[in-house]
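Enquirer: need a structure here:
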Amino acid sequence: MTEPETPAEKPGKSPDNPYPVRSVSMLVKDWIDRLGTVWVEGQIAQMTVRPNSSTAWITLRDPSADMSLQITCPRDLVHNAPVKLAEGTRVIMHGRPSFFVGRGSFSLRVNQIRAVGIGELLARIDRLRRLLDAEGLFDPRLKRPIPFLPGTIGLITGRASHAESDVVSVATSRWPAVRFEIRNPVVQGPNTVPQVVAALRELDADPDVDVIVVARGGGSFEDLLPFSDETLCREIGKCVTPVVTAIGHEPDNPLCDLVADVRAATPTDAAKRVVPDAAAEQLLVGELRERSARALRNWVRREQHAIIQLRSRPVLAQPLAAIDARGEEIHRSLTAARRDVTRLIAVETERIGHMSARLTTLGPAATLARGYAVVQTVPVEGPAAVLRSIGDAPASTRLRIRVADGAITATSEGEDEAH
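Expert: Predicted coordinates for the structure are as follows:
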């Protein structure tokens, strides 16, 4: 019995049935050919035009990203371009993507080249400015303060440029002890943005760098275009270290100036902003010392005058005067109190004497002394009782008669009829 045949696997889907190189190249070419023609904009990063070749090779770079595209075009198209093509020129190209199967390389075969006008560039910069402003990158509240005396200044500028010489010489003359960490990227052309961004990141990560200065001398509008690049502006906004920009001259105003913490008019102005003048600071210190000494002397005089006034007051000149006055007042009060108490005692003593005399006069002893007697019946049992009626003392009743100097006993003989 024969085994059933397995269906054949599609080419390129397993290691047993791979595609040959030519097939893959042709498939890729077919896919790319389906894209049709496209318009693309970029910045010329490199251009090669050989005298003995009819083809020109151009590397077109995206100014806002680290990406590039290989361009091929007829040599005459480069020579007849509406603007002189050179590294850094922004152009718009029309062409068809193509894949060269022999070398396995991709390029854009261009048949038209147009220049990007100044008006269009200005419009794009204005749109980017509004976008960054809406995101808050220009907000003054986000600006970081510049340190008063930076120990190390990070300087990003062109190699051996006037901007570097101006910043270093002016800063050193103002404060000789200042130190620099200098990075020299290209400041013109298609490689400006990636190199300046790399220098920014390196200096921002250095803990010894206190402030970063990005300086470039004057130039044409196209020369300063990289400093209005979105990638560079956002990188400045992300820096932790304060950033000072000095791009071009006073009228120039690239977008990175709006994002930076401080915008200087020129590289010389940037050096003056980040480094104090030692002579001026020394003069200021002298003035402050004189002002502080004068203020201290005035304060001492004011305090002395206040102390003299306090000491001249009666409470401090004669601190016991108030106590003496109060002592005299207390003495007078005590004298008056004693006088009043003595008078009250005398009055009360006299009143008590009168009352005692009246009580003595009205008492039974005084009555007896005048010849009167108190007669009491003395029963056999029970207490004695005062005789108040003749009926209470019948005959043979024992009587007790009390006189002034004593008492005697007697017996009643009954009622006196003669009476």
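
Enquirer: could you use CA atoms for every contact and neighbour count after this?
Expert: Will do.

Enquirer: how far does the longest helix seen in the chain sit from the chain's center?
Expert: Longest helix in the chain, counting residues (DSSP state H): helix 321-362. Helix 321-362 sits 77 Å away from the centroid of its parent chain (C-alpha atoms, centre = their mean, to the nearest Å).

Enquirer: chain center to whatever helix or strand comes next after it: distance?
Expert: Downstream of helix 321-362, the first helix or strand assigned by DSSP states H and E is helix 364-369. Distance of helix 364-369 from the chain centroid (C-alpha atoms, centre = their mean) equals 108 Å.

Enquirer: report the buried residues of helix 364-369.
Expert: If you call a residue buried by 16 or more other C-alpha atoms under 10 Å, then helix 364-369 has these buried ones: Thr367.

Enquirer: contacts for the helix or strand just after it, please.
Expert: Next helix or strand after helix 364-369 toward the C-terminus (DSSP H and E): strand 374-377. Strand 374-377 is contacted from outside by 368, 384-387, 392-393, 397-403, using C-alpha atoms under 8 Å, 6 or more residues apart in numbering.

Enquirer: what subset of these is buried?
Expert: Applying 16+ other C-alpha under 10 Å to the contacts of strand 374-377 flags Leu387, Ala393, Thr397, Arg398, Leu399, Arg400, Ile401, Arg402, Val403 as buried.

Enquirer: how far away is the residue nearest to the spatial centre of the chain from Ala369?
Expert: Most central in the chain under C-alpha atoms, centre = their mean is Arg141, positioned 12.6 Å from the mean C-alpha point. For Arg141, the distance to Ala369 equals 121 Å [C-alpha to C-alpha, to the nearest Å].

Enquirer: rewinding a little: among the buried ones among the contacts of strand 374-377, which lie within strands?
Expert: Arg398, Leu399, Arg400, Ile401, Arg402, Val403 (DSSP state E).

Enquirer: can you add distance to Pro18 and give the residues you listed back as TSV?
Expert: Output for these, formatted as TSV (distance: C-alpha to C-alpha, whole Å):
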residue	distance to Pro18
Arg398	174
Leu399	172
Arg400	170
Ile401	171
Arg402	169
Val403	171
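
Enquirer: for those residues, which one is nearest Gln309?
Expert: Among those, Val403 lies closest to Gln309 (C-alpha to C-alpha), at 90.3 Å.

Enquirer: let's compare: structure for the following, please.
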Amino acid sequence: MTGDSAPNTAENPWPVRTLSFKLADWIHRLGQVWVEGQLTQVNARPGTRTAFLTLRDPAADISISLTCDPDLLRRSEVPLTEGARVVVYGRPSFYAGRGTLSLRVTDIRPVGIGQLLARIERIKSLLAAEGLFDARRKRPLPFLPHTVGLISGRGSAAQRDVIAVATARWGHVRVRLSETPVQGPLAVPAIVEQLELLDADPHVEVIVIARGGGSVEDLLPFSDETLLRAVAACRTPVVSAIGHEPDNPLLDLVADVRAATPTDAAKRVVPEVEAELAGIEALRNRSAHALRNWVTREQRLIDGLRARPVLARPLRLVDEQRGAVDRLTGDLRRSVRHHLTVEQHRHAQLSARLATLGPAQTLARGYAVVQRLDDDAPHAVSSVDQLPSGARVRIRVADGAARAVVEQEGHP
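Expert: From the prediction side, this is the model:
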């Protein structure tokens, strides 16, 4: 049993050549593949039979070496320069001697503008279906941020515009600058890395991604799906300030605020202090004026209420009712006196009639009242039969009374 076919153990390790040959065998089995990427290096020296290129993934820090016939580059209708987006067709090869992987290319096709735009539309449809463009996801910008995160190209005009306008509008604003490539294959991973760092900083209240104008190819990183998802995942509000007004990368749709230009982004993020103070003063004056008008209206209302008779002379109603009570009291007293007078006259008449019909008047005319006294209860005698002999009686006349004893019983 040879070393190559024996089981791989610590006691029987593979030589380096065996590992290299096995890797080469597995990679060669992959066959021909189509691969898309961005050219970052093109080396085709005159007189050589092989051109060397580097193909980089636009959304990740990954690249692979390419080799091809120089005529393949020369026959291309579009110049294949660094930064070009291409689709290549080739077979992966592993060089055992150096332990390197490369792709032997037999076809290179530049990605045209139409294809790029079609891919951007597919990404747009996908993210829209996931709700990443929904207005309800948009976060409001802070009113007066103390620290603004800025992602831009090194020494770019967009960077200068944002900083100059922001500091001019409010001198105390701090700009945390993150300089990254803003085009080419290194742009997306660098921007994503700085975006995550700024989002993790608790002092950064808003993040601005700024870049000047450019061609569709130059602005491709700002329509990259990896960058768009990173922006959507941010907890800090993000402002997109890419290019000029006609430029519309997909970052504008995912970001919380879309600014037409980097200058417009600075104006949206940082309010002008003088204008805000003037606005506050105007609002204060309007509030004071409105308050004074309200007080004046209420004072007029109170004055109107106080001028009403019921409030101007609050006792007038009482006085009027008091007079009515006095009149009714006088009427009642006169009525009572009249009623008493009538009753007094009636009483006098009845008394006179009673006196006329009473026993006193009868006695005055010479009559007498005889009362028997020896019974249990004295009572007037109305018959001779009630006066037996020896009965004690009381005889009442007009001017007095006398007692007597009946001596003889008899009839008249």
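
Enquirer: Ile125 of structure 1 pairs with which position in structure 2?
Expert: Using TM-score structural alignment, the partner of Ile125 of structure 1 in structure 2 is Ile120.

Enquirer: quick one, what contacts that match?
Expert: Ser223, Leu250.

Enquirer: now it: which helix or strand?
Expert: Assigned by DSSP H and E, Ile120 of structure 2 falls in helix 113-129.

Enquirer: can you name the element that comes right after that helix?
Expert: strand 147-152.

Enquirer: burial check on Ser412 of structure 1, number of neighbours?
Expert: 14 (other C-alpha atoms under 10 Å).

Enquirer: typo on my end, it should be Pro246 of structure 2
Expert: 8.

Enquirer: just give me the match in structure 1 for it.
Expert: Counting by TM-score structural alignment, the partner of Pro246 of structure 2 is Pro251.

Enquirer: so that match sits in a strand?
Expert: No: Pro251 of structure 1: not assigned to a strand; according to DSSP: H, G, I helix; E, B strand; the rest coil it is coil.

Enquirer: just to revisit the earlier point, tell me the contacts of the residue nearest to the centre of structure 1?
Expert: By C-alpha under 8 Å, 6+ apart, Arg141 of structure 1 has no neighbours at all.

Enquirer: what about Gln159 of structure 2, how many residues nearby?
Expert: Neighbour tally, Gln159 of structure 2, other C-alpha under 10 Å: 24.

Enquirer: contacts only, for it.
Expert: Leu150, Ser152, Gly153, Ala210, Arg211, Pro262 are the contacts of Gln159 of structure 2 under C-alpha under 8 Å, 6+ apart.

Enquirer: help me confirm that it is found in a helix?
Expert: Yes: the assignment for Gln159 of structure 2 (three-state DSSP) places it in a helix.

Enquirer: map it onto structure 1.
Expert: Match for Gln159 of structure 2 (TM-score structural alignment): Glu164.

Enquirer: what about Asp199 of structure 2, which helix or strand?
Expert: helix 187-200.

Enquirer: helices and strands around that helix, which ones?
Expert: strand 147-152, strand 206-211, helix 225-232 (3 or more C-alpha pairs under 8 Å, 6 or more residues apart in numbering; DSSP states H and E).

Enquirer: go through those and pick out the most buried.
Expert: Of those, the one with the most neighbours on average (mean count of other C-alpha atoms under 10 Å) is strand 206-211, at a mean of 26.

Enquirer: now which residue in structure 1 aligns to Val257 of structure 2?
Expert: In structure 1, Val257 of structure 2 lands on Val262 (TM-score structural alignment).

Enquirer: what is the burial count for that match?
Expert: 21.

Enquirer: right, and it touches Val243 too?
Expert: Yes: with contacts counted by C-alpha atoms under 8 Å, Val262 of structure 1 reaches Val243, the gap being 6.7 Å.

Enquirer: contacting residues for the corresponding residue of structure 1 for Glu217 of structure 2?
Expert: Taking TM-score structural alignment, the alignment pairs Glu217 of structure 2 with Glu222 from structure 1. For Glu222 of structure 1, the contacting residues are Thr89, by C-alpha under 8 Å, 6+ apart.

Enquirer: three-state assignment of Glu222 of structure 1?
Expert: Per three-state DSSP, Glu222 of structure 1 ends up coil.

Enquirer: for the residue nearest to Asp269 of structure 1 when sequence neighbours are not counted, give its distance to Leu132 of structure 1.
Expert: Leaving aside its sequence neighbours, Asp269 of structure 1 sits nearest to Ala246 (C-alpha to C-alpha, 6 or more residues apart in numbering; 7.8 Å). In this view, Ala246 of structure 1 and Leu132 of structure 1 are 20 Å apart by C-alpha to C-alpha.

Enquirer: the two - which one has more neighbours?
Expert: Between Ala246 of structure 1 and Leu132, Ala246 has the larger neighbour count (other C-alpha under 10 Å), namely 31 against 19.

Enquirer: what packs against the helix or strand harbouring the more buried one?
Expert: Assigned by DSSP H and E, Ala246 of structure 1 belongs to strand 243-247. When contacts are defined as 3+ C-alpha pairs under 8 Å, 6+ apart, strand 243-247 of structure 1 packs onto strand 211-216, helix 255-259, strand 262-263, helix 267-274.
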